[in-house]
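*Asks:* below are the sequence and a predicted model for it; my questions follow.
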Amino acid sequence: GRLKQWRGIATRFDKLARNYRAAIVLVTALLWINA
């Protein structure tokens, strides 16, 4: 069961990283538009 647990953590981390990158892109775009 340990492998499945690690896979779940990895999937969650991947999703988090993708959301984080998307948030950075969004904020950068907003700052660039407002500049």
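*Replies:* Done, it's in.

*Asks:* only C-alpha atoms for contact and neighbour calcs from this point on.
*Replies:* Will do.

*Asks:* what's around residue 22, how many residues?
*Replies:* Using other Cα atoms under 10 Å, residue 22 has 12 neighbouring residues.

*Asks:* show me what contacts it?
*Replies:* For residue 22, no residue counts as a contact, taking Cα atoms under 8 Å, 6 or more residues apart in numbering as the criterion.

*Asks:* for comparison:
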Amino acid sequence: MTRETLADLVGVVAISVTAIILFSMPAVTPILTAA
């Protein structure tokens, strides 16, 4: 696996984790959106 592929994979995972956290904690979402 090349570094470019690994970097892209890490980026996709980071975005996915962020999305899961936002959808899993709707009470915190307005605070993060305001900030």
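*Replies:* Cool, got the structure. Since the model is a prediction, treat every value here as computed from it, not as a measurement.

*Asks:* all strands for structure 2, in order.
*Replies:* Read by DSSP state E, structure 2 holds no strands at all.

*Asks:* for it, which helix is longest?
*Replies:* Among the elements of structure 2 assigned as helix by DSSP state H, the one spanning the most residues is helix 3-24.

*Asks:* and residue 7 of structure 1, what pairs with it in structure 2?
*Replies:* In structure 2, the position corresponding to residue 7 of structure 1 is occupied by residue 4, as judged by TM-score structural alignment.

*Asks:* make that residue 24 of structure 1, sorry
*Replies:* Residue 24 of structure 1 maps onto residue 21 in structure 2, by TM-score structural alignment.

*Asks:* for that match, which residues are in contact?
*Replies:* For residue 21 of structure 2, the contact set (Cα under 8 Å, 6+ apart) is empty.
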